[in-house]
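Colleague: build the 3D model from these lines:
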Amino acid sequence: MNRMSRIAAILAALALPLPALADPIAATLYKSPQCSCCEGYAAYLRDSGLTVDVKPSNDLAQISAEAGVPVEMQGCHTMFVDGYVVDGHIPVGVIRKLLSERPKIAGITLPGMPMGSPGMVGEKTGPFTIYAVTKDGAAPTVYVEE
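Modeller: This next block holds a predicted model:
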């Protein structure tokens, strides 16, 4: 490799976004077959460097409940990433925080479909309260407000 080729290769690597340089985070997202905001959320995650496999399902409530997410805390879709459940339109920064901290929980949830959350239309009107959930039936606790 000549000097100019090496310089071009280094510059090309520096131009890549950081997620492209790291190993991609693989996730499986279960969504209602009719839901379009879930597709928007998957696109947001892909744009943020995650690899997302979308699987339509009519059993979202059951999938979430079996993963430890109480019915009243469920979001619009359920995703599994590196041993955790991620329920709802959770910002990618919070997912990365979860994966770096590795707390002893089943996962996290953002209940409902808050306006302005990733994949949703509208403007964010306040912080999102994201909850930690367990599989032992303990009440969810606040994981982070973003």
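
Colleague: all contacts plus neighbour counts: C-alpha atoms, from now on.
Modeller: Noted.

Colleague: now the helices for this structure?
Modeller: 3-15, 18-21, 37-47, 60-66, 92-101 (DSSP state H).

Colleague: following up with a second sequence; could you model it the same way so I can compare the two?
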Amino acid sequence: MQQKTFFTRKTAWALGALAFASAAAVFAWLPGQNGAPQAEHTAAAGGHAAPHQIEVWKDPNCGCCTEWAKRMEGEGFKVVVHNTGNREVREQFGMPQQYASCHTAKVGGYVIEGHTPAADIRRLLAEKPDALGLATPGMPLGSPGMDGDMYQNRKHPYDVLLVAKNGSSSVYQSYR
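Modeller: Model prediction:
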């Protein structure tokens, strides 16, 4: 009795090529396997699915704003900086002057005023409250960008405020 051959040589080659192409496609999607930096696939901190783009408006000569932007980048955000000042954009975005700081940012449709920690921004993006955004008024020592040796490691207590669309606010997070 003659056995039937299920695979011809041509079929075997085609299946092998398909398996190779499938494996290559899988490896291309893995973080860091296609020559792209890992940050393109997952955020640097916390393994978040994709980095959020945060746009920052600041004075070109402000060192603490530059440090805050670097900190956000280190926390996995894709940062775009506009060295044009922030007063006009703060007004344009509707952030009341009483919450003013040295830089204004926008991420995920929310306005971020001042030296707000990345953890609070991530929480805002996860919770998605019906709000204008967050504000860390002034320039509190110990907040991101206002910390470290340059400031003799001093820390002042401060609050991050959740700013409602009507301009009112409530404490979102306290740092003591």
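
Colleague: quick TM-score on the pair, please.
Modeller: In this superposition the chains share a TM-score of 0.80, using TM-score structural alignment, normalised by the length of structure 1; 136 aligned residues with a Cα RMSD of 2.6 Å.

Colleague: who's in contact with the aligned residue in structure 1 for I54 of structure 2?
Modeller: Counting by TM-score structural alignment, I54 of structure 2 lines up with A27 in structure 1. Contact partners of A27 of structure 1, counting by Cα atoms under 8 Å, 6 or more residues apart in numbering, are L50, T51, V52, D53, M79, F80, V81, D82.

Colleague: ends of stretch 80-97 of structure 2, what's the gap?
Modeller: End-to-end distance of stretch 80-97 of structure 2 (Cα to Cα, to the nearest Å): 23 Å.

Colleague: in structure 1, what residues pair with stretch 124-144 of structure 2?
Modeller: Alignment note (TM-score structural alignment): stretch 124-144 of structure 2 is matched to residues 98-118 of structure 1.

Colleague: tell me how many other residues surround L134 of structure 2.
Modeller: Using other Cα atoms under 10 Å, L134 of structure 2 has 28 neighbouring residues.

Colleague: how about it, what does it touch?
Modeller: By Cα under 8 Å, 6+ apart, the contact set of L134 of structure 2 is Y110, V111, I112, E113, T116, I121, V160, L161, L162, V163.

Colleague: for the residues you listed, give me JSON lines that also has distance to G47 of structure 2 and neighbour count.
Modeller: Shown next, in JSON lines, are these (distance: Cα to Cα, whole Å; neighbours: other Cα atoms under 10 Å):
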{"residue": "Y110", "distance to G47 of structure 2": "22", "neighbour count": "21"}
{"residue": "V111", "distance to G47 of structure 2": "24", "neighbour count": "24"}
{"residue": "I112", "distance to G47 of structure 2": "22", "neighbour count": "28"}
{"residue": "E113", "distance to G47 of structure 2": "25", "neighbour count": "29"}
{"residue": "T116", "distance to G47 of structure 2": "20", "neighbour count": "25"}
{"residue": "I121", "distance to G47 of structure 2": "15", "neighbour count": "19"}
{"residue": "V160", "distance to G47 of structure 2": "24", "neighbour count": "22"}
{"residue": "L161", "distance to G47 of structure 2": "26", "neighbour count": "23"}
{"residue": "L162", "distance to G47 of structure 2": "25", "neighbour count": "23"}
{"residue": "V163", "distance to G47 of structure 2": "28", "neighbour count": "25"}
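
Colleague: fine, thanks again, bye for now.
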